[in-house]
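In: predicted model and sequence below, questions to follow.
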Amino acid sequence: MTFSRFLMSGTAALALLGTTTACVTDPNTGEKKISRTAIGAIGGGTLGYLLGGAIGGDTGRIIGAGIGGSAGAVIGKQYDDQIKELKEQTAGSGVDVEEVGDQDAILVRLPDGVTFATGSAAINPGFLDTLNSVAESLIKYPNSLIDVYGFTDTTGSPATNQRLSEERAQAVADYLAARGVARARIATKGFGEAYDSLRVKTADNVNEPLNRRVEIKITPISQEDVAAARAQ
């Protein structure tokens, strides 16, 4: 496995975004929320943030994060174990855990409207136990780069939403670091309302926005990736 795996095909990304739906309960209000990621109204370039490599490039981050001797020669089993455990640990919380490409990355999508209140970058206290489980997984499987993406809906000005999306991504990154995840592994990016067209189809066949969310992309690193980074 080489750095070429960081550039997945659009077809693979679309396959990632399945069509099943489910409702979960907001741990704070008891309100039902949309969970799964049946995506409609996808415009050109919508999946760009998934198709590219790690934020800021892979090479420097691999070296800076100190990933080395413990990285596995083959991604396979650790990847399968981590995605299985993440799904089990976050079951019922509204978190979606998905495979990106062919073991290229794991996408952990924190639920719309549950992680944050409208206009806020403060993580809802009722969601912290779920984030603790994610942090424990990232510590248990240290050979990966972690990208945290923030998104908003279109309420407010574009400039305000851009700043809010960055603050949401930063809040999640800071919390993971506070729980013991190496900060050098984590990068953040806010997309503002750029992906406001991202929608989920409900059981009533109604498209609802999936916008006030944060996504965590976990990109596994192998010994081959480490060697390639050191050679550059």
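Out: In hand now; what should we look at?

In: can we go C-alpha only for contacts and neighbour counts from here?
Out: Fine.

In: now do the helices in the protein.
Out: For the chain, applying DSSP state H gives helices covering 10-16, 48-51, 59-64, 76-89, 128-140, 158-178, 223-231.

In: ok, now how distant is A169 from R179?
Out: 16 Å (Cα to Cα, to the nearest Å).

In: more neighbours: which of these two?
Out: Each of A169 and R179 has its neighbours counted (other Cα atoms under 10 Å); A169 has more, 25 against 16.

In: mind listing what that one touches?
Out: 148-150, 188-190, 214 (Cα atoms under 8 Å, 6 or more residues apart in numbering).

In: out of those, who's the most crowded?
Out: Using other Cα under 10 Å as the neighbour test, those are led by G150, with 29 neighbours.

In: hang on, the earlier thing: just say which of the helices of the chain is most tucked in.
Out: Highest mean neighbour count among the helices of the chain (mean count of other Cα atoms under 10 Å): helix 158-178, with a mean of 20.

In: below is an additional structure, to be compared with the one above:
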Amino acid sequence: MNFRTTAAFAATGLLALGACTDPSMTGTGTGMSRTQQGAIAGATIGAVLGATRDSDSNNEGRDAAKGALVGAIAGAVAGNILDQQARALDQAITNPNIQIVNRGSYLQVILPEGILFATDSAAVSGLAQNDLYAVARNLNQYPNSRVEVVGHTDNSGAAAYNYDLSQRRAQSVAGILTAAGVAPGRIVAVGRGEDQPAASNATAQGRAMNRRVEILIRPTG
């Protein structure tokens, strides 16, 4: 049995075992939870690594199976933690305009400009601070992650001004997270200006979507 076949069997078995997991936070339309997706991805990667690192060149299938098992466990654990953290964030945040997206390998919290800042301002509104404190509590509950706070604007006005504004807004959000107890060493604040639009800048609706701050939560172990 070659390692591709072994990996396929391992992934199929893991999918069957994971059929009872909660699919409510999939975020992909696949019908699988992140726990299942992580297990399957980990199994496949682990099988490949197990085969390519075969020490005796005689038991490729066995080494692939071992790698699949180790990879599946690691992938399932990471996926399950992201599922749990996303669910906890969804319950803690009160503003329905804040989006929480589970991207599989990280969580994306999208905060529109309208709930955070006045026009051309980098001062976070009082109501938005409550939700940022909820995010901070969640980050402290799940401490094994690094956090990127990324500011974005639309393309109205000068690009240099937009970049500076996005940087100041990201720093303001990061400052609230640290004030709420998140270790500063976990957080990086960056501005992208108008360089990474989420929608077309040709419409008012698209420009509104582009004016945002994103909090990216990436597990570290």
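Out: Nice, I can see it. Everything numeric here is computed off the predicted structure, so don't read it as measured data.

In: picking up where we left off before, would you reformat the helices of structure 1 as JSON lines and include distance to E99 of structure 1?
Out: Listed next are the helices of structure 1 as JSON lines, based on distance: least, Cα to Cα, whole Å:
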{"stretch": "helix 10-16", "distance to E99 of structure 1": "7"}
{"stretch": "helix 48-51", "distance to E99 of structure 1": "11"}
{"stretch": "helix 59-64", "distance to E99 of structure 1": "21"}
{"stretch": "helix 76-89", "distance to E99 of structure 1": "8"}
{"stretch": "helix 128-140", "distance to E99 of structure 1": "15"}
{"stretch": "helix 158-178", "distance to E99 of structure 1": "21"}
{"stretch": "helix 223-231", "distance to E99 of structure 1": "19"}
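
In: which of these sits closest to A194 of structure 1?
Out: helix 158-178 (8.7 Å; Cα to Cα).

In: the closest one vs helix 128-140, what angle?
Out: 60 degrees (axes from the mean of the first three to the mean of the last three Cα atoms, to 10 degrees).

In: matching residues in structure 2 for helix 158-178 of structure 1?
Out: Mapped onto structure 2 using TM-score structural alignment, helix 158-178 of structure 1 spans residues 159-179.

In: next, the mean deviation of that stretch compared to structure 1.
Out: Aligned to structure 1 and superposed, stretch 159-179 of structure 2 gives a mean residue distance of 0.6 Å (mean Cα distance after the TM-score superposition for structure 1).

In: could you measure from the closest residue to I34 of structure 1 other than its chain neighbours over to K33 of structure 1?
Out: Spatial nearest neighbour of I34 of structure 1, chain neighbours left out: C23 (4.7 Å); criterion: Cα to Cα, 6 or more residues apart in numbering. For C23 of structure 1, the distance to K33 of structure 1 equals 5 Å [Cα to Cα].

In: repeat for T130 of structure 1
Out: T130 of structure 1 is 16 Å from K33 of structure 1, by Cα to Cα.

In: determine the number of other residues adjacent to the residue nearest to I34 of structure 1.
Out: Neighbours around C23 of structure 1, by other Cα under 10 Å: 16.

In: now do the same contact list for the residue nearest to the spatial centre of structure 1.
Out: By Cα atoms, centre = their mean, structure 1 has its centre lying nearest to I216, at 2.1 Å. For I216 of structure 1, the contacting residues are 107-110, 146-149, by Cα under 8 Å, 6+ apart.

In: now rank these by neighbours and give me the top one.
Out: Busiest of the contacts of I216 of structure 1 [other Cα under 10 Å] is I146, holding 28 neighbours.

In: pretty sure that one contacts A187?
Out: Yes - between I146 of structure 1 and A187 a contact is recorded at 6.4 Å, counting by Cα atoms under 8 Å.

In: kindly provide the distance from the closest residue in space to V181 of structure 1 that isn't next to it in sequence to L176 of structure 1.
Out: Excluding its sequence neighbours, the residue lying closest to V181 of structure 1 (Cα to Cα, 6+ apart) is I139, at 5.6 Å. Separation of I139 of structure 1 from L176 of structure 1 (Cα to Cα): 10 Å.

In: same deal with D80 of structure 1?
Out: Distance from D80 of structure 1 to L176 of structure 1, by Cα to Cα: 22 Å.

In: kindly report the same for V206 of structure 1.
Out: Taking Cα to Cα, one finds V206 of structure 1 at 34 Å from L176 of structure 1.

In: can you check G192 of structure 1 too?
Out: 21 Å.

In: what's the answer for L198 of structure 1, then?
Out: Taken as Cα to Cα, the span from L198 of structure 1 to L176 of structure 1 is 26 Å.

In: swap in D104 of structure 1?
Out: 22 Å.

In: repeat that for E99 of structure 1.
Out: Distance, E99 of structure 1 to L176 of structure 1, by Cα to Cα: 21 Å.

In: just R109 of structure 1 next, same as before
Out: 15 Å.

In: now do V95 of structure 1
Out: Distance from V95 of structure 1 to L176 of structure 1, counting by Cα to Cα: 16 Å.
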